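# Take this sequence and fold it.
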Amino acid sequence: MTQTQIPHADLVGQSAGAVRAAIRAGRYDRHTAGLAPGHLQCNLAILPEAYALDFLRFCLRNPKPCPIVGVSDTGNPMLPTLGRDIDIRTDVPRYRVFRDGALAEEVTDISDIWRDDLVTVALGCSFTFENALVANGIPVRHIERDLTVPMFRTSLPLVPAGRFSGEMVVTMRPIAKNRVEDAYRISAAFPQAHGAPIGQGDPAAIGIADLDAPDWGDAVEVAAGEVPVYWACGVTPQNVLLAANLPLCITHAPGHMLIADVAEDAETTVLPPGG
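Predicted coordinates:
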């Protein structure tokens, strides 16, 4: 029987454990932006052990889009370094399952897909630094409008490892011109959450054709007096995994993250201008 869904607004302010409990119970399957502030949110790549070492090499060579924050034991769905009771099979709002390089299905539970040879790699997520931007008085439009952050393919090449290669995916947030420098400084304090932006301004300079047509997520307006600012995105490894044509890999659906019990890698405090 379908569970009654809990609105996003009702989970704002709840603990990381409470949000995961709602997800595990099948009562929340939407985006996790703005939930459990102060806790690390993670992108996921779940793949057979036979490919995991090369994938970890790839992440280490491309730390901006792929900052490693946790790795499971082979076949173990728990992630004890990120939370005592995390079960990766049930605790993410929505998963994408890829088979032989193609999206096979999008599900809210992977218990029946789990195998003893799977390894989970958890990667830092931009939602972490978004909390810091908001705390410092920099609005984040997709959170304000209850949307999923817009994500775009780019022409920026990545450093390959084994069968893993490709181009970077970025997120875009409109930032007021007089706060762009602050946005760089604030997000740079979170290297495990993609760190400082990779660029700003003209989207064509990084291979984006149209900011009104994101490849994933929802379009948001860049208003007068604002600049589009681009951060490396955790959807990057999804593209790379897809291109690697693995027999099986599982990721989070864009915007639907694992919320860990551990704190973000830098405190979400209000920083003085230029400090």
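# Going by C-alpha atoms from here, please, whenever you check contacts or count neighbours.
Noted.
# Now do the same for the closest residue to Pro197 other than its chain neighbours: helix, strand or coil?
Distance criterion C-alpha to C-alpha, 6 or more residues apart in numbering; nearest residue to Pro197, sequence neighbours excluded, is Trp231 at 4.3 Å. Here Trp231 is strand, with the state taken from DSSP: H, G, I helix; E, B strand; the rest coil.
# Contacts only, for Trp231.
Ser126, Val170, Thr171, Met172, His194, Gly195, Ala196, Pro197, Ile198, Gly199 (C-alpha atoms under 8 Å, 6 or more residues apart in numbering).
# how close does it get to Val134?
16 Å (C-alpha to C-alpha, to the nearest Å).
# before we move on, back to that, going by distance to Asp54, which of the contacts of Trp231 wins?
His194 (20.6 Å; C-alpha to C-alpha).
# The nearest residue to that closest one once chain neighbours are set aside: neighbouring residues, count only.
The shortest distance from His194 to any non-neighbouring residue, by C-alpha to C-alpha, 6+ apart, is to Lys64 (4.9 Å). By other C-alpha atoms under 10 Å, the residues close to Lys64 number 24.
# thought Lys64 was touching Ala232?
Yes: here Lys64 reaches Ala232: they are 5.9 Å apart, a contact under C-alpha atoms under 8 Å.
# Could you tell me which residues touch both of these two?
His194.
# Show me where the protein has its strands.
Here the chain has its strands, by DSSP state E, at 39-48, 68-71, 95-99, 102-107, 118-124, 151-157, 167-176, 199-200, 226-232, 249-252, 258-263.
# before we go on, could you also do this sequence so I can check it against the first one:
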Amino acid sequence: MTAPDAPADPAASTPAQARAAFRAGLRTPTAGWAAGWTQANLIALPRDFAYDFLLFAQRNPAPCPVLDVTEPGETSASIFAGDLRTDLPAYRIYRDGVPVAEVADATEHWRPDLVAFLIGCSFTFEAALLEAGVPVRHLETGGNVPMYRTDQACRPAGRLSGPLVVSMRPVPAGLVAAAVRVTSRYPSVHGAPVHVGDPAALGIADLAAPDFGDPVELREGEVPVFWACGVTPQAAVMRSRPPFAIGHAPGHMAVTDARDSAYLVP
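Reported below is the predicted structural model:
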């Protein structure tokens, strides 16, 4: 079956329309889709690891802001009326911490003991950045946001530990304060940047070689700005090696039925 084409204006899609397109086989990064609707990272772990992950998220709220949690085996959530097994563009399957498959449909891999966590995503505040005049390069180019493992360790919890993962957006130097101000009002979707400037301070050797996503151009007069990233749970899975996990393919998010405005604080 041929995968469907993206709609002419993905931003105009409703969450249900976006999920239907992904369920039909459209694979694409979701930045810029369903404007005004919150996107979320997915990590699903066996029930035996659910408490460890909740504690890990509580100790690391910047990269792991929990928006919703399912009961074991459930395939929808209070903010996601679709099917978590089929309605994201792509999934990564982990066994003993190793990514063994990337699939468009996770149904055959889903287990009755899986607890799914929806984690806040920085795509939620990108429209607000644009409204403030801050450019978002990966939206300009139609690519995926670049994401990097850092040398900064998250606080461990139970059997889970791992490095902080960050996303990066180049920002003109004169607009960095605006970017900080805008994103600080979205603490449930990563909030303010964790670092501005020299990537080496985070242990990032080469901005042109992200660990996940696509590289973007850093232009003259721009500063790299880094936000905590919801791929951090998958980095913890790779470091801690639980027997099984399912995550979204980085940048290929769950489009929820929650409004971006629900996560905006005065």
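# TM value for the aligned chains?
Scored by TM-score structural alignment, normalised by the length of the second structure, the superposition of the two chains gives a TM-score of 0.96; 265 aligned residues with a C-alpha RMSD of 1.5 Å.
# quick revisit: how about the residue nearest to Pro197 of the first structure, what's its match in the second structure?
Residue correspondence to the second structure (TM-score structural alignment): Trp231 of the first structure is matched to Trp227.
# Then Leu158 of the first structure?
So, by TM-score structural alignment, Leu158 of the first structure is matched to Cys154.
# for Ala196 of the first structure, same thing?
Per TM-score structural alignment, Ala196 of the first structure is aligned with Ala192.
# Could you give the number of residues near its match?
Ala192 of the second structure: 21 neighbours (other C-alpha under 10 Å).
# For it, list the residues it contacts.
With C-alpha under 8 Å, 6+ apart, Ala192 of the second structure has these contacts: Val180, Arg181, Val182, Thr183, Ser184, Arg185, Tyr186, Trp227.
# what about stretch 31-49 of the second structure, start to end distance?
So stretch 31-49 of the second structure: terminal residues 30 Å apart, C-alpha to C-alpha.
# Off-centre distance for that stretch?
Counting by C-alpha atoms, centre = their mean, to the nearest Å, stretch 31-49 of the second structure is centred 7 Å from the centre of its parent chain.
# all helices of the second structure, in order?
With helices called from DSSP state H, the second structure shows them at 15-23, 47-59, 126-131, 137-141, 176-183, 232-240.
# Return the most buried member of the ones you listed.
Highest mean neighbour count among these (mean count of other C-alpha atoms under 10 Å): helix 232-240, with a mean of 23.
# Check which helices and strands that helix is in contact with.
Judged by 3 or more C-alpha pairs under 8 Å, 6 or more residues apart in numbering; DSSP states H and E, helix 232-240 of the second structure is in contact with strand 163-172.
# returning to what we had before: any chance of the helices of the second structure in CSV, with distance to Ala90 of the second structure too?
Below are the helices of the second structure laid out as CSV (distance: least, C-alpha to C-alpha, whole Å):
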stretch, distance to Ala90 of the second structure
helix 15-23, 8
helix 47-59, 22
helix 126-131, 21
helix 137-141, 19
helix 176-183, 27
helix 232-240, 14
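# of all those helices, which lies closest to Gly203 of the second structure?
helix 232-240 (15.3 Å).
# returning to what we had before: go through the contacts of Ala192 of the second structure and name the one nearest Trp37 of the second structure.
Tyr186 (13.7 Å).
# hang on, the earlier thing: burial of the match of Leu158 of the first structure, as a residue count?
Neighbour tally, Cys154 of the second structure, other C-alpha under 10 Å: 20.
# Pro99 of the second structure too?
For Pro99 of the second structure, the count of nearby residues is 17 (other C-alpha under 10 Å).
# for the one 10 residues further on, same thing?
His109 of the second structure: 12 surrounding residues under other C-alpha under 10 Å.
# still on that earlier bit, select, out of the helices of the second structure, the one closest to Ala258 of the second structure.
Comparison of these against Ala258 of the second structure by C-alpha to C-alpha identifies helix 15-23 as nearest, at 9.2 Å.
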